[in-house]
Each structure stands twice: as structure tokens, then as C-alpha cells.
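Asker: What follows is a protein structure lacking sequence information:
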């Protein structure tokens, strides 16, 4: 059971090439602070939010957005809801339980090279600022 009040659908952005039925699990390095191994797997109910995460994800693969299904309890992502957006308007969540891939979304808006560069510059500034710490 989840305390989150969202029924989905849910999305996850990544550069990994995944198949329907694959499970996304915690225990991988953060895309935003690579020195941190994450205790949660993150997802959103906003397709475009997952697209942004896919564009910013570490790795050399193509950015991809998948539809996902939580296999267990999940909660609001405190990295954005408590720190930046009270009330969770970004509809961002996290779980210690795996997410099951249920499909791939191909019609999400891509960032321009300039917008992608601006986002990466913001992330680099966050990494340099100790207040940008991840709640893990």
C-alpha cells in the first residue's frame, strides 16, 4: 500500500535499453550525484518529467521513456516535494521496491541542445553546492 495519492500511469526516464517485464531496481549510482548509490528507484506520473530524466541520465545510450508499474509501496520523492515543490506538483515518486517495465513511450518532447546544456549546467552547479544533497 502506498501513501501517495496518485494512480498513474507512471513513467521512468533512462538511457538503458529495457524490455517489457524487466525490473528497475534500486542500488545504482545517481544521475545527479554519481558518487551516491541510490536506495530507491524514482519515477513520475508526468511523461515529460520522465523525458527530462531520460535526457539527463548517465550513459551513452539513447534517452528512453518507459511506462512502469510499482511492485510495492512508494512515496512522494522528498528531493523535490519537500525541498522545492510542496504538494508534489511534479508528481514525482520513489520506491525501495522494483518497478516493472510495461511499455515504451516514443512521443515525448525532446530538449534542444541548448536546453540540455542549460540543464547540465544547473546540475553541475548543484553538485558544487553542498545544499544540493540528495535525500537517499
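Answerer: Arrived safely. Here the structure is a predicted model, which means the values were calculated and not measured. Numbering: from 1, shown residues only.
Asker: contacts, neighbours, all on C-alpha from now
Answerer: Fine.
Asker: Would you state the helices of this protein in chain order?
Answerer: 47-56, 78-81, 113-128 (DSSP state H).
Asker: Out of those, which one sits most buried?
Answerer: helix 47-56 (a mean of 22; mean count of other C-alpha atoms under 10 Å).
Asker: quick one: contacts of that one?
Answerer: 10-15, 31, 43-44, 63-65, 90, 108-111, 116, 119-120 (C-alpha atoms under 8 Å, 6 or more residues apart in numbering).
Asker: Use this one as the comparison:
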């Protein structure tokens, strides 16, 4: 088999607590994992496993933390919630789309952040909320 461009295609990940299976679509219209805003008109993914781990760890709900390998079904764009505000140049490789993400598979073996680091992140998000700065650019 010869190597082609598709052999080296970029992988994308989505962290959540939703119980999904290959072929399922993650569509717009769901609540954010990070704020209490109205349902979002974008779906989010990342090309880094670390960003997806944060998504899974911070996701609302009581389900098991999960990370899915996903395939965008339409165009993706840099996520301005992190690229413009926190990390110019998009080093987290965070993206969003108005089109669904198709679940390709699940990442089973991943390393969670330490309990201390997770609490730091939760404390930071709570401080943003208390200050009224937990806005999502939708």
C-alpha cells in the first residue's frame, strides 16, 4: 500500500460525558460544558488530545468522561474563545463548526489531569463566572 495524503489526515477529538457510538453525530444545539448560556450554535473539536481531555473533565453531567475521535462533516474554523482571548495563533488546535461532527471511535486509554490541576481549572472557571466574564463567543 502506498502512502497518500489521506493516510496522514489530521485527527480531531471531542471530550464529553455523552455515551456515543461510531456513526453518531454531535450536532449544534447543546449546552456548553463551561457556562450556563443558551444552547450553542457551534460544535467544538480539537486536534490535541489535551484540549479534549479538558472538555471531558469539565463536561456537565454525571456520565463517564469520554473522548471521541470525530470527523467534521463540514468546514471548521479556529475557536475564537481560546485563539483570540487566551492563545493567539491557536496552539491548542481548537476548532468549531456549524455542521455536525461524526463519531469515528473512542479514545480509551488517556491520562486525566491531576486532581489538583483539575481543581485549579474549575476554580478559574468559577472566578470567571463570578466576575461575569464566562462568556462564549457564539
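Answerer: On my side now, so go ahead. Remember, it's a predicted structure, so these values are computed and weren't measured experimentally.
Asker: TM value for the aligned chains?
Answerer: After superposition, the two chains reach a TM-score of 0.90 (TM-score structural alignment, normalised by the length of the first structure), with 130 aligned residues with a C-alpha RMSD of 1.2 Å.
Asker: re the thing from before, going through the contacts of helix 47-56 of the first structure, which ones are buried?
Answerer: 10-15, 31, 43-44, 63-65, 90, 119 (16 or more other C-alpha atoms under 10 Å).
Asker: Could you dump those into TSV and include distance to residue 130 of the first structure?
Answerer: Output for those, formatted as TSV (distance: C-alpha to C-alpha, whole Å):
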residue	distance to residue 130 of the first structure
10	30
11	29
12	26
13	25
14	25
15	27
31	16
43	24
44	25
63	28
64	30
65	30
90	23
119	18
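Asker: Out of the contacts of helix 47-56 of the first structure, which sit inside strands?
Answerer: Judged by DSSP state E, the contacts of helix 47-56 of the first structure include 10, 11, 12, 13, 14, 43, 44, 64, 65 as members of strands.
Asker: buried set for stretch 23-41 of the first structure?
Answerer: Neighbour counts over stretch 23-41 of the first structure (16+ other C-alpha under 10 Å) mark 23, 24, 25, 26, 30, 31, 32, 33, 38, 39, 40, 41 as buried.
Asker: Give me the nearest residue to the aligned residue in the first structure for residue 25 of the second structure, chain neighbours excluded.
Answerer: Under the alignment (TM-score structural alignment), residue 25 of the second structure maps onto residue 23 of the first structure. Leaving aside its chain neighbours, residue 23 of the first structure sits nearest to residue 100 (4.6 Å; criterion: C-alpha to C-alpha, 6 or more residues apart in numbering).
Asker: what residues are up against the equivalent of residue 38 of the first structure over in the second structure?
Answerer: With TM-score structural alignment as the criterion, residue 38 of the first structure lines up with residue 40 in the second structure. Contact analysis of residue 40 of the second structure by C-alpha under 8 Å, 6+ apart lists 28, 29, 30, 31, 32, 138.
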